[in-house]
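>>> Based on what follows, work out the 3D shape:
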Amino acid sequence: MLTGKLLKIIRVNRELPQKELAEMLGVHQSYITQMETGKKPITKNMDKKIKEVLNLTEENVIAAFSLFMSTK
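I've put the predicted structure just below:
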């Protein structure tokens, strides 16, 4: 399951603006901001939709997690 921090790492790594991701997901940009900052949880349905829209595999998520951990 994605976290907001992982979502941001993946999005930034792909040079994808929040606005564009929001349009791809059919949500408002502020919702992306809220998920990335932890103000709104990423639901199971949204997690699935994000992975589908961004064509994410578990390997991508693990790589993003590794990148996140290396920046701590």
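>>> contacts and neighbour counts: CA atoms only from here.
Fine.
>>> Quick one: residues contacting residue 33.
Applying CA atoms under 8 Å, 6 or more residues apart in numbering to residue 33 gives the contacts residue 18.
>>> Another sequence for comparison is provided below:
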Amino acid sequence: MIQGYPRLYYDPARELYQTRLELAQIRQIMQQHLMVANEMQVMVRRNHEILTMIYQRNYGAYPPDYPAFNK
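Predicted structure coming up:
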């Protein structure tokens, strides 16, 4: 028996299984990133609304060069 050598045969079923596991992990990570990005977008939008409201109360107009988000 030869020891210390890599496998000399290729197992396509095992390779496919590993690929599917890796894709499932990547899909889960991408879903988590999407959830975080959506949460950040909501926070930015709320911050924009609060800043606009404060500016309107103080100056009675929208801030200059501060475009509103498309809602």
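>>> quick one: TM-score?
Once superposed, chain against chain, the TM-score is 0.25 (TM-score structural alignment, normalised by the length of the second structure); 26 aligned residues with a CA RMSD of 2.7 Å.
>>> Now do the strands in the first structure.
Counting by DSSP state E, the first structure has no strands to list.
>>> ok, longest helix in it?
Using DSSP state H, we find that the single longest helix of the first structure is helix 58-70.
>>> All the helices of the first structure, residue numbers only.
Using DSSP H, helices in the first structure cover 4-13, 18-25, 29-37, 44-53, 58-70.
>>> Now the third one: buried residues?
Which is helix 29-37 of the first structure. Buried positions in helix 29-37 of the first structure, judged by neighbour count with 16 or more other CA atoms under 10 Å: 29, 31-33, 35-36.
>>> Let's have those in JSON lines, adding distance to residue 51 of the first structure.
Shown next, in JSON lines, are the buried residues of helix 29-37 of the first structure (distance: CA to CA, whole Å):
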{"residue": "29", "distance to residue 51 of the first structure": "17"}
{"residue": "31", "distance to residue 51 of the first structure": "16"}
{"residue": "32", "distance to residue 51 of the first structure": "14"}
{"residue": "33", "distance to residue 51 of the first structure": "17"}
{"residue": "35", "distance to residue 51 of the first structure": "14"}
{"residue": "36", "distance to residue 51 of the first structure": "15"}
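>>> Spit out the contact partners of residue 14 of the second structure.
Per CA under 8 Å, 6+ apart, neighbours of residue 14 of the second structure: none.
>>> Just the element for it, please.
Here residue 14 of the second structure, judged by DSSP states H and E, is contained in helix 12-59.
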